[in-house]
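Asker: model the structure of this input:
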Amino acid sequence: MTEPQYSLDDIRQNVTRIDNELLKLLAERRQLSLEVAKSKIQTAKPVRDQEREQDLLLRLIEVGKSHQLDAQYVTQIFHTIIEDSVLFQQAYLQKLANPDSLQPVARVSFLGAKGSYSNLASRSYFSKKQTKLVEMSCSTFRDVVSLVETGQADYGVLPIENTSSGSINEVYDLLQHTSLSIVGEITLPIEHCLLTAVDTRLEDIDTLYSHPQPHQQCSEYLHTMGNITQEYCSSTAEAMMKVAELKLPNVAAIGNASSGELYGLTPLKSGIANQQENFTRFIVVARKPVDVTSLIPAKTTLIMSTAQQAGSLVECLLVLRNLNINMTKLESRPVIGNPWEEMFYVDVEVNLKSEVMQQALEELTRLTRFIKVLGCYPIENVKPTEVEIEG
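Answerer: Reported below is the predicted structural model:
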């Protein structure tokens, strides 16, 4: 048997050295992307250049092959790097566009205690802004909004829709009556697990603590568990806290595995969501709207009430189609106090300040009984540039 050329300690030291060098190079690359953003201000070029990204990826795949690196591996790594670069440039440009909103520390309200999905979304969103958080836990969505409205919090983070359970109606209803503006969004992968405080078996679980949304998102798996007593909580964090307090072999909570660690819980069963690709989109609200530079992709959200006659909504949607405005969301909610009347929520991928959006608003104002812009904000979800990988 051939003796290894290096000892295990030597190998680990070399791996550590290379990892440190990689981190240094990634930091250097990120700073160069900032210089790119500065140059784009002078030339008025958009942050993303899909054609250049595609050429870059194809070149890197070829270079990777010469180092015996798989094309999919190279692509996956650089998709992440490109996403970080785009978001880093967007954050820089947004700071220039909104100098009054520069805050090294932000007070942020969210549903649940530390470890809730809303808390994870808050941390993820503001970490990209390089902003420290003062975290303000709330027991209801109404409280999240109220803290911002009264100035006790600078921002509120609210879940708006999930790929499995759909729209979160309570949040849409709150948006109908608040004076707050949507200033940002973030999409978070949701990884539901059954979490327990003690060693136990799946067949011993007869009581489950959960927020209603995760329960709905995991309904198919929970159905296979038979007759389970469901105890609803105000958040996933509260559900985890309850199970941690009980320390019983027959109870479990639905939550995120890393969040469960905060409460001393361990996963008994992972991947229990109805859909493997389970994501929740969160919105960020504030008292004042933000300006979105034309160099980055933007989304505008508005609400409108149409006339109570056939074809009224269709006429409004035709305005968007005729102006080639991409609508990404259409949601209807009843108008409280007005039976059979509905308010429509619309997300469009266009900057509020653009000529085409201003024209659309002018036409929609003539066609609707009521219309209000809820906010214009940067699109934070960076779609990967696709390249063909030879099999």
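Asker: please count neighbours and contacts with C-alpha atoms only from this point.
Answerer: Fine.
Asker: just give the closest residue to residue 378, not the sequence neighbours.
Answerer: Counting by Cα to Cα, 6 or more residues apart in numbering, residue 378 lies nearest to residue 298, which is 4.4 Å off, once chain neighbours are set aside.
Asker: in the protein, where's the longest strand?
Answerer: Under DSSP state E, the strand in the chain containing the largest number of residues is strand 368-378.
Asker: give the buried residues for it.
Answerer: 368, 371, 373, 374, 375, 376, 377, 378 (16 or more other Cα atoms under 10 Å).
Asker: which residues in the protein form helices?
Answerer: 8-43, 50-66, 71-97, 117-127, 141-149, 169-177, 212-217, 219-224, 236-246, 257-262, 312-322, 355-367 (DSSP state H).
Asker: before we go on, could you also do this sequence so I can check it against the first one:
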Amino acid sequence: MKKVAIQGIQGSNHHIVAQNYYGADIELYEYLSFDALVDSLVRHTSEQAIMAIENTIAGSIIPNYALIDKYNLYISGEYYLNIHHHLMALPGQTIADIKEVCSHPMALLQCKEFFKQYEHIKLIEDTDTAGVAKRIKEQNLKGVAAIAPKIAADIFGLEVLEDGIQTIKNNATRFVFLQTSQPKNGIDQIDKASLKFELDHKRGSLAAVLNVMSDCKLNLTKIQSLPKIETPWKYAFFVDVTFNAYEDYAKAKSIVAIMAEDFKILGEYKNGRI
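Answerer: Predicted structure coming up:
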């Protein structure tokens, strides 16, 4: 059985991705923070880890880019999950009975418009969506609700008070699969790559790199900059590119490796968007 680490517990969105991607034949390791998740990989407690990296509403999870870079992790694949947030509590309660709603900060952010109509409810940040659902059940917490996937209500015996409370219904999160060794993805199956490089803060440096990618027929699907804290006015750029021909990508990365500093291939894999 493959040892797979997730952020959160059973019933979380990371758990759903694990089931959808790997199937049921896995040994699941649950961690309440992304730092602990990465540590399990580095210490070889787990073989692969699933990490949320960006959301269509909340945007990039910037600290996770830094974790992938710092610990030299490799992206072996990606998965896009449509996110459906459900409000759940102990059976027999209504929204009028709920005084507090606890959930992960991202879930609260994605549902904030829904709660504007319920001024009596206090929103409280917590470490995990499904973790709150589990605590409500175990501690018999009345007047407290969780925002979590429907699977959490099924697992912990809670009642769904409202379905699909996310602000934007077309809400998706991109997850990446991480490991410490370079994946053995075949060239014929690779049509996306995640790259990292550094540039000086001077006119035209980024534009020159992007022009190379364009000339080599790469489609830039993501760009994220992070300042180099130890080197003022220098930035690291994380980019995702897709391509039709591996030869075009190979040409582009060889040129960018010369133009930029600290060039790193974070992953070469199959595009998860169909």
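Asker: redo the buried residues of strand 368-378 of structure 1 as JSON lines? Include distance to residue 234 of structure 1.
Answerer: JSON lines is the format used below for the buried residues of strand 368-378 of structure 1 (distance: Cα to Cα, whole Å):
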{"residue": "368", "distance to residue 234 of structure 1": "37"}
{"residue": "371", "distance to residue 234 of structure 1": "32"}
{"residue": "373", "distance to residue 234 of structure 1": "30"}
{"residue": "374", "distance to residue 234 of structure 1": "26"}
{"residue": "375", "distance to residue 234 of structure 1": "27"}
{"residue": "376", "distance to residue 234 of structure 1": "30"}
{"residue": "377", "distance to residue 234 of structure 1": "29"}
{"residue": "378", "distance to residue 234 of structure 1": "30"}
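Asker: before we move on, the earlier item: list the helices and strands the longest strand of structure 1 packs on?
Answerer: The contact analysis (3 or more Cα pairs under 8 Å, 6 or more residues apart in numbering; DSSP states H and E) places strand 368-378 of structure 1 against strand 181-189, strand 298-306.
Asker: which helices and strands sit right next to the first one?
Answerer: I take that to be strand 181-189 of structure 1. Strand 181-189 of structure 1 packs on helix 117-127, strand 279-286, strand 368-378, going by 3+ Cα pairs under 8 Å, 6+ apart.
Asker: now with 10 Å?
Answerer: When contacts are defined as 3 or more Cα pairs under 10 Å, 6 or more residues apart in numbering; DSSP states H and E, strand 181-189 of structure 1 sits against helix 117-127, strand 155-162, strand 279-286, strand 298-306, strand 368-378.
Asker: one step back: now the helices of structure 1 in JSON lines, please, with extra columns for mean neighbour count and distance to residue 333 of structure 1.
Answerer: JSON lines is the format used below for the helices of structure 1 (neighbours: other Cα atoms under 10 Å; distance: least, Cα to Cα, whole Å):
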{"stretch": "helix 8-43", "mean neighbour count": "13", "distance to residue 333 of structure 1": "40"}
{"stretch": "helix 50-66", "mean neighbour count": "14", "distance to residue 333 of structure 1": "37"}
{"stretch": "helix 71-97", "mean neighbour count": "18", "distance to residue 333 of structure 1": "32"}
{"stretch": "helix 117-127", "mean neighbour count": "20", "distance to residue 333 of structure 1": "23"}
{"stretch": "helix 141-149", "mean neighbour count": "20", "distance to residue 333 of structure 1": "17"}
{"stretch": "helix 169-177", "mean neighbour count": "16", "distance to residue 333 of structure 1": "7"}
{"stretch": "helix 212-217", "mean neighbour count": "19", "distance to residue 333 of structure 1": "18"}
{"stretch": "helix 219-224", "mean neighbour count": "13", "distance to residue 333 of structure 1": "24"}
{"stretch": "helix 236-246", "mean neighbour count": "23", "distance to residue 333 of structure 1": "26"}
{"stretch": "helix 257-262", "mean neighbour count": "18", "distance to residue 333 of structure 1": "33"}
{"stretch": "helix 312-322", "mean neighbour count": "15", "distance to residue 333 of structure 1": "14"}
{"stretch": "helix 355-367", "mean neighbour count": "16", "distance to residue 333 of structure 1": "19"}
